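J.: sequence? don't have it. structure:
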């Protein structure tokens, strides 16, 4: 996920791209940081393989060993689901890389029509399902689907999502030999390429659907956005985050499929 766990964050105002050429937006993106800076800000925490707890919006989440603790980067998505900036009420929502299930819980509370909580890690999907059952429970009008899935491999054939969120583990440098860390942090650009390829090939996004993608300059941010544009998506930066303690810049993109002329 390339989580940033800095304690002091500086929010930068919304940067819309309406009417802006997509390549102008692309040129405005930061270059990927040098390897030493990427490694310095992605040091794995020593408690990953222990039981931990996490609190968000007054809700308590239990993290089994190997399930990642959300950081400031993930909370960029959580907060915008909660305040409605990422609108899910009455819509089909897919949380890619669901982790311990915060996004799924928020979407259930916000009355999404369907919630797909997808993760390649079975322990994460199990934790997400347990948290959803305890905090949201059975809610008329909302169907909850926990799926162990490598990206969209487990997503139902013929189904479409109105909203997809993803904080991909696209950090460019390998920051650990621990497979759990690699899976959650530093798979690299390939996971973003496969993500867009599957959406396009299987037509997984509804006509008015939106993808919300978090990428920082610890990943190959310019190449990822270039690939999205060349795959037929129009990106918009809806939030930029900088940090007081380093040179990381994180962007939350909203991407829509371009309509063929």
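T.: Yep, it's here. None of the values given here were measured: they were computed from a predicted structure.
J.: okay, CA-based contacts and neighbour counts for the rest of this
T.: OK.
J.: can you verify residue 208 is assigned to a helix?
T.: No - secondary structure assignment places residue 208 outside any helix; it is strand (DSSP: H, G, I helix; E, B strand; the rest coil).
J.: ok, how many other residues are close to it?
T.: A count of nearby residues for residue 208, using other CA atoms under 10 Å, gives 10.
J.: quick one: residues contacting the closest residue to it other than its chain neighbours.
T.: If you skip the residues right next to it in sequence, residue 208 has residue 162 as its closest partner in space, 6.9 Å away by CA to CA, 6 or more residues apart in numbering. Residues in contact with residue 162, defined by CA atoms under 8 Å, 6 or more residues apart in numbering, are 91, 92, 93, 205, 206, 208, 209, 210.
J.: what do you get if the cut-off is 10 Å, keeping everything else the same?
T.: Remark: with contacts taken as CA atoms under 10 Å, 6 or more residues apart in numbering, residue 162 is in contact with 87-88, 90-94, 114, 204-211.
J.: list only those of these flagged as buried.
T.: Taking 16 or more other CA atoms under 10 Å as the criterion, what is buried in those is 87, 88, 91, 92, 93, 94, 114, 204, 205, 209, 210, 211.
J.: make TSV out of those residues and add distance to residue 132 and secondary structure.
T.: What follows is the buried ones among the contacts of residue 162, written out as TSV (distance: CA to CA, whole Å; DSSP: H, G, I helix; E, B strand; the rest coil):
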residue	distance to residue 132	secondary structure
87	19	coil
88	16	coil
91	18	coil
92	16	strand
93	14	strand
94	14	strand
114	13	strand
204	24	coil
205	24	strand
209	24	strand
210	23	strand
211	22	strand
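J.: take this one as well and set it beside the first:
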């Protein structure tokens, strides 16, 4: 495991972001991606999940967190991704771990967005049980990326683990929804975020993506949308060539 921050010579923000882009690893080959990903049809079963001493119930269709998701959970928990006093959005809420951590850590408000209605209901149920009525308000939203997010609201922090693999790993729609939407979801995410001015001045998007997806192209979408990119963490997984990057993306033109 390696933890790094972007470095090198001091460059203007735009040039620095593109220099980072050019250093990112290329996407793995289709054969390598297929060998690493073996989607389980257990998503159609009723399952359970325990993390940080919290028990979560997973109805059919709700995604079970993998190692990449747990990277985000852990860095929210240890404060690497600060949310205290901030309006936080968990994009792709899943079973609700990110929302729960943000609630426990005193976010000003928590928005839990997912295209899957049962995931949104599950998140709300776990939030009510673990965080409780004394925590910050939760806004559980069934939304295709930002569609359905209320007009006039803004957030300060977003986490997003996009299902950006572009290979047809399965014909199961639940597996496709959770893994194989491709780079289009990043285009819609950043396009709607900017056009609707949903990110408050000084806000940050924490984006996690690996080279099993079109990593460089996804970062380029964020750069083209006017964001600077910085690496917060990179994870090298033992036994394969997967590299997973956690980025912080900010829009310098609205930071003032």
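T.: Structure received. Quick caveat: nothing in here was measured; it's all calculated off a predicted structure.
J.: can you tell me the SS state at the equivalent of the residue nearest to residue 208 of structure 1 over in structure 2?
T.: Under the alignment defined by TM-score structural alignment, residue 162 of structure 1 corresponds to residue 156 in structure 2. Following three-state DSSP, residue 156 of structure 2 is assigned to strand.
J.: just residue 151 of structure 1 next, same as before
T.: The three-state assignment at residue 151 of structure 1 reads coil, by three-state DSSP.
J.: burial of it, as a residue count?
T.: Residue 151 of structure 1: 19 neighbours (other CA under 10 Å).
J.: and the helices in the stretch 101-250 of structure 2, which stretches?
T.: Using DSSP state H, counting those that start in this stretch, the helices assigned to the stretch 101-250 of structure 2 run over residues 117-130, 173-179, 184-195, 215-224.
J.: between those helices, which gets nearest to residue 17 of structure 2?
T.: Taking CA to CA, helix 215-224 is the member of those nearest to residue 17 of structure 2, at 6.9 Å.
J.: how about residue 38 of structure 2, what's its match in structure 1?
T.: Matched across to structure 1, residue 38 of structure 2 falls on residue 43, judged by TM-score structural alignment.
J.: if I pick that match, what's in contact with it?
T.: 175, 176, 181.
J.: over to residue 221 of structure 2?
T.: Residues in contact with residue 221 of structure 2 (CA under 10 Å, 6+ apart) are 183, 184, 186, 187, 188, 189, 190, 191, 227.
J.: with distance to residue 54 of structure 2 and neighbour count as extra columns, can I get those in a markdown table?
T.: As requested, these are arranged in a markdown table below (distance: CA to CA, whole Å; neighbours: other CA atoms under 10 Å):
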| residue | distance to residue 54 of structure 2 | neighbour count |
| --- | --- | --- |
| 183 | 33 | 21 |
| 184 | 34 | 14 |
| 186 | 31 | 24 |
| 187 | 34 | 18 |
| 188 | 33 | 16 |
| 189 | 30 | 20 |
| 190 | 32 | 22 |
| 191 | 35 | 17 |
| 227 | 35 | 25 |
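J.: stretch 213-232 of structure 2 maps to which residues in structure 1?
T.: Stretch 213-232 of structure 2 falls opposite residues 219-238 of structure 1 when the two are matched by TM-score structural alignment.
J.: can you count the residues close to residue 80 of structure 1?
T.: As a burial measure, the neighbour count of residue 80 of structure 1 was computed by other CA under 10 Å and equals 14.
J.: same check, this time on residue 49 of structure 2
T.: Other residues within reach of residue 49 of structure 2, judged by other CA under 10 Å, total 12.
J.: so what does it match up with in structure 1?
T.: If you follow residue 49 of structure 2 across to structure 1 using TM-score structural alignment, you land on residue 54.
J.: confirm that its match sits in a strand.
T.: Yes - when the secondary structure is assigned by three-state DSSP, residue 54 of structure 1 falls within a strand.
J.: that one reaches residue 67, doesn't it?
T.: No - shown here, residue 54 of structure 1 and residue 67 do not form a contact pair, counting by CA atoms under 10 Å, at 11.3 Å.
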